[in-house]
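In: Return a 3D structure for these sequence lines:
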Amino acid sequence: MENVQLEESPVLEARQGVTLLVACFVGFFLSQIVAFQVASVATNTIAHQGLTHFLDHHFERPWWLTASEMFGLWLGFAAIVAFAMKTVRPVLPTGFFNVRWRDLKFLPLGVLLQALVGALYYPFHIESTSDPVKQIVGHNPAYGMLVIMFFVGIGAPFIEELLFRGVILQSMTAVLSPRVRALAAGLVPALLTGVVFGAAHGELVQLAGLALVGTILAVIVQRQRRIAPAIFTHAGFNLIALSVAWASVAVQ
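Out: Below is the predicted model of the structure:
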């Protein structure tokens, strides 16, 4: 059986972990500003070019707004990862970024995770858990949904996993004492990373579910010693949520 990453791989120094966590915290909020600015530029460009049909349509949240905001976030997140990777790379397992054909099997795991989260929320009759996804989908046309699928379903899992499981997980591991991070086979840093992941989405109702998903994604990285399985799991989770929301909006 494979040992978890914590037990076999070197760990960052505590001061390095603290520095990277602070950088991620500051960088995350700067990324929100970048996303807002990119979205503003997109809105002004469309308005000044007379493309009013992109503004007047009946969909709640136009696809280009989602795409521009996501692109802005990507720029910020990519900058954080690039800044941190020089420090983090030496402690990553060999082949951490390798992608294998068998990683495709993690796509359905993401679908199962979405079903698990839905089942856990079901007894509480909380209808608003799917509202953020439905707002993204809105009544966008098919071509707009393809763009959303790319940005939210494929691009977001890639860049978010690099940030949360590639940088923040390593940083969380570093700031904990060896005894604490070894508890429950390394579950503590995975759990903390999951909570940060859930909180970063800014949806209080979804916090518990996303924290659970983030924790599982961190455990996958620890066990598999590679980032690709978590990316595919995350992609499956997002894609099925978008697909179900799109279908539910279409039949209304």
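In: rest of the way, CA atoms for contacts and neighbours
Out: Noted.
In: so Ile168 makes contact with Leu191?
Out: No. Under the criterion of C-alpha atoms under 8 Å, Ile168 is not in contact with Leu191, lying 11.7 Å apart.
In: Could you check which of the two is surrounded by more residues?
Out: Just comparing Ile168 and Leu191: by other C-alpha atoms under 10 Å the higher neighbour count belongs to Ile168, 29 against 22.
In: Enumerate every residue touching the more buried one.
Out: The contact partners of Ile168, taken as C-alpha atoms under 8 Å, 6 or more residues apart in numbering, are Leu20, Leu21, Cys24, Thr193.
In: Where does it sit: helix, strand or coil?
Out: On the three-state scheme (DSSP: H, G, I helix; E, B strand; the rest coil), Ile168 is labelled helix.
In: about what we covered before: from the contacts of Ile168, pick the one nearest Arg100.
Out: The nearest member of the contacts of Ile168 to Arg100, counting by C-alpha to C-alpha, is Thr193 at 24.9 Å.
In: tell me, how many neighbours does that closest one end up with?
Out: For Thr193, the count of nearby residues is 28 (other C-alpha under 10 Å).
In: how far away is the closest residue in space to it that isn't next to it in sequence from Glu7?
Out: Taking C-alpha to C-alpha, 6 or more residues apart in numbering, and ignoring the residues beside it in sequence, Thr193 has Leu169 as its nearest neighbour in space, at 5.7 Å. Separation of Leu169 from Glu7 (C-alpha to C-alpha, to the nearest Å): 14 Å.
In: More neighbours: those two, which one.
Out: Each of Leu169 and Glu7 had its neighbours counted (other C-alpha under 10 Å), and the higher figure belongs to Leu169 (27 against 14).
In: what helix or strand does Arg179 sit in?
Out: When secondary structure is defined by DSSP states H and E, Arg179 falls within helix 178-181.
In: next structured bit after that helix?
Out: Scanning onward from helix 178-181 (DSSP H and E), the first element met is helix 187-200.
In: ok so, going back, buried ones in the helix holding Arg179, by neighbour count?
Out: Arg181 (16 or more other C-alpha atoms under 10 Å).
In: now stretch 65-84
Out: Within stretch 65-84, the residues that count as buried by 16+ other C-alpha under 10 Å are 65-74, 76-81, 84.
In: What segments of this structure are helices?
Out: Chain-ordered helices for the chain, with DSSP state H as the definition, fall at 5-8, 14-48, 53-56, 63-88, 106-121, 131-137, 142-148, 156-163, 169-175, 178-181, 187-200, 207-224, 228-250.
In: Need the winner for burial among those.
Out: Highest mean neighbour count among the helices of the chain (mean count of other C-alpha atoms under 10 Å): helix 169-175, with a mean of 25.
In: In JSON lines: the contacts of Ile168, plus distance to Arg226.
Out: Rendered in JSON lines, the data for the contacts of Ile168 read as follows (distance: C-alpha to C-alpha, whole Å):
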{"residue": "Leu20", "distance to Arg226": "20"}
{"residue": "Leu21", "distance to Arg226": "21"}
{"residue": "Cys24", "distance to Arg226": "21"}
{"residue": "Thr193", "distance to Arg226": "16"}
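In: before we go on, could you also do this sequence so I can check it against the first one:
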Amino acid sequence: MSVEPETSSPFSLRRIILGVLTLLVALVIGQALVNSWQEPQIASRLQLYQTDLLLEASEWDSSTLPEQSVTTIRQGLLGNDPIQTSLQQYQEVKATAEANLEASQNSGDGAMPGLPTDEAPQVPKRLRNAWQQQQQLVQQLDMRIGLLQAERGNLKQAQAAWSQLSQAADVQPGIQQTAQVLSRLWQEPAQVMPEAETQVQTYLDGWFRYRALERLYQVAGDDAAREALLAQERDAAEQTLLRLAVIGILPFLGGLAGTALLLFVVLQRWLQREQSWLMTNAGVTWDTPWSWEIIWQVLIVGFFFLGQIFLPLILGSLGLGLASLGSRGRALYATLYYLLMAAGGLAVLFFSIRAYRPLPPDWFRIDWKGGWRWGLGGYLAALPLMFGISLVNQQLWQGQGGSNPLLQTVLEENDAIALALFFFTAAIAAPVFEEILFRGFLLPSLTRYLPVSAAIGASSLLFATAHLSLSEVLPLTVLGIVLGTIYTRCRNLLAPILLHSAWNSITMAGLLLLGAG
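Out: Model prediction:
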């Protein structure tokens, strides 16, 4: 095994190239993080999806169950007044979205116009798209808030919301026409506009669609259609109640188990001290034969430059992009993009360290018989930590800071093949590649220069920053610390891969349950 000399010239060609690439990467990554500052998080959408499930389940037909059981189920899953609860949540999300829109318009040098179009080329396209999505979100919220107000008998507030949408000049035409339909249905005397049913079917879904269609059939005097609609809604409500139970109960039970595990680990650390699980290999560094220059090279060239600059430029020059692709095309593009990035990154890693083979013990070790216990335990321990950090993060960013775009795509995707491709990318490709790079290579390499705890922290921060969303830096750093702690204790790369895969898989499963319908 050869060892790289530490006395190479500070002005060698390789270091000059690495320095230039580092500056370029810093500019690109920095700009991406700054842009994410004004982008909305997916958390608001997730909250609304769960609220919609609550509304759908509130129409559950409980006549076949004992009254005491019904009361327990309704209070436990739906609360005392699901309509009022949903109205409050919609109003809170609307207030946050409006505040974000105002902040976007007033940010920087005032470049964000009232309507983000080509008249403001200085505003990045990604920001303009995010701004437009927020504006449409506010319009959809107003339309739905009107329906919630109408359901509670507050017709004056409902008509005010729909009237504003009907008269505003910058409202999406479909939303504007649907607001006019709703306004006519709930006015006195009520009227059914032409194409009213088509508008409702197109621009409303779930509980809101049922309420609008029920009112339409009632005004039209079509009792048969109304009865069929209500029967369909009761069947859907029963299925939704099951989904709501899974979404609410399973994470709660997992969080309880994780909390119990954390308390046990802390207690064991206090009682057994150096013989506890938490202190296993806690201060043991890896035997790292290469210097910081190899670490720098793999991280900058193998991950950031290839994945965030080179590949987008190459694919863009070939005319390959997401805009013109359908559902399956976007999923295939995302999968191939990630596989190419992983292949490039692993190739750079291989050629950077091949001169040091055979590697010292514990490097990239995978033990198929072990690792499962550490991976599962790490996942459970991460649950309560991530729940707590998410609450802090939500207060810190107030719905801004960006999110992984894959989450929103999965939430709204209905094609099974596309979902399978997204699942493969998130649950298999990403955990394997990212754990090999950040835990398998970066973390052990840093222990040549840092204590193990500091190496875990540094590698976790870089892991979080690589996801290019400011709002994800804190939670992903915490997740990275859990992954790094697990890996340094068991010295088995399979454990963080399994933990990472479980985290992404269960997150995607939750999104599918929220978005199914």
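In: what do we get in structure 2 for the residue nearest to Thr193 of structure 1?
Out: In structure 2, the residue equivalent to Leu169 of structure 1 is Leu443, according to TM-score structural alignment.
In: Tell me who's in contact with that match.
Out: Leu443 of structure 2 makes contact with Ala455, Ile456, Ala458, Ser459, Gly484, according to C-alpha under 8 Å, 6+ apart.
In: May I see the residues you listed arranged in TSV, with distance to Gln408 of structure 2 as well?
Out: Output for the contacts of Leu443 of structure 2, formatted as TSV (distance: C-alpha to C-alpha, whole Å):
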residue	distance to Gln408 of structure 2
Ala455	32
Ile456	30
Ala458	29
Ser459	27
Gly484	28
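In: Geometrically speaking, which residue is the centre of structure 1?
Out: Glu160 (4.0 Å; C-alpha atoms, centre = their mean).
In: Quick check: that one vs Ile126 of structure 1, distance?
Out: When distance is defined by C-alpha to C-alpha, Glu160 of structure 1 is 26 Å away from Ile126 of structure 1.
In: go on, Gln5 of structure 1?
Out: Plainly put, Gln5 of structure 1 is 36 Å away from Ile126 of structure 1 if you go by C-alpha to C-alpha.
In: before we move on, what about Gly138 of structure 1?
Out: Spatial separation of Gly138 of structure 1 from Ile126 of structure 1 under the definition C-alpha to C-alpha is 20 Å.
In: How far does stretch 145-157 of structure 2 sit from its chain's centre?
Out: Computed by C-alpha atoms, centre = their mean, to the nearest Å, the chain-centroid distance of stretch 145-157 of structure 2 equals 32 Å.
In: And that stretch, what's buried?
Out: For stretch 145-157 of structure 2, burial by neighbour count (16+ other C-alpha under 10 Å) applies to Ile145, Gly146, Leu147, Leu148, Gln149, Ala150, Leu155, Gln157.
In: Now the first one: which helix or strand?
Out: Here Ile145 of structure 2 is covered by helix 125-151, with elements defined by DSSP H and E.
In: That helix packs against which elements?
Out: If contacts are counted by 3 or more C-alpha pairs under 8 Å, 6 or more residues apart in numbering; DSSP states H and E, helix 125-151 of structure 2 sits against helix 82-106, helix 155-167, helix 173-185, helix 206-220.
In: what range in structure 1 does it sit on?
Out: Counting by TM-score structural alignment, helix 125-151 of structure 2 falls onto no part of structure 1.
In: what's the answer for stretch 179-194 of structure 2, then?
Out: Residues of structure 1 matching stretch 179-194 of structure 2 by TM-score structural alignment do not exist; the stretch lands nowhere.
In: mind checking how far Ser469 of structure 2 is from Leu27 of structure 2?
Out: Distance of Ser469 of structure 2 to Leu27 of structure 2, computed by C-alpha to C-alpha: 15 Å.
In: typo on my end, Thr465 of structure 2
Out: In this structure, Thr465 of structure 2 and Leu27 of structure 2 are separated by 13 Å, where distance is defined by C-alpha to C-alpha.
In: Over to Leu185 of structure 2?
Out: Note on Leu185 of structure 2: its distance to Leu27 of structure 2, by C-alpha to C-alpha, is 54 Å.
In: Which one's more surrounded, the two?
Out: Under the neighbour definition other C-alpha under 10 Å, Leu185 of structure 2 and Leu27 were set side by side, and Leu185 has more, 23 against 12.
In: how near is that one to Ile29 of structure 2?
Out: The span separating Leu185 of structure 2 from Ile29 of structure 2 equals 51 Å under the rule C-alpha to C-alpha.
In: next one: Tyr338 of structure 2
Out: 18 Å.
In: One more: Gly378 of structure 2?
Out: With distances defined as C-alpha to C-alpha, the gap from Gly378 of structure 2 to Ile29 of structure 2 amounts to 30 Å.
In: One more: Glu214 of structure 2?
Out: 51 Å.
In: Likewise for Leu376 of structure 2?
Out: Here Leu376 of structure 2 is placed at a distance of 33 Å from Ile29 of structure 2 (C-alpha to C-alpha).
In: Same question for Gly254 of structure 2.
Out: Looking at Gly254 of structure 2 against Ile29 of structure 2, where the rule is C-alpha to C-alpha, the gap reads 35 Å.
In: Would you mind telling me which of those two has more residues around it?
Out: With neighbours defined as other C-alpha under 10 Å, Gly254 of structure 2 and Ile29 compare such that Ile29 has more, 21 against 17.
In: For the more buried one, which residues are in contact?
Out: Contact criterion C-alpha under 8 Å, 6+ apart gives Leu468 as the residues in contact with Ile29 of structure 2.
In: Which of the helices or strands spans it?
Out: Taking DSSP H and E as the criterion, the element that holds Ile29 of structure 2 is helix 13-36.
In: so where is that helix in structure 1?
Out: Under TM-score structural alignment, helix 13-36 of structure 2 has no counterpart anywhere in structure 1.
In: Tell me the first helix or strand C-terminal of that helix.
Out: From helix 13-36 of structure 2 onward toward the C-terminus, using DSSP H and E, the following helix or strand is helix 43-57.
In: how far is that following helix from where the chain is centred?
Out: Averaging C-alpha positions (C-alpha atoms, centre = their mean) puts helix 43-57 of structure 2 15 Å from its chain's average.
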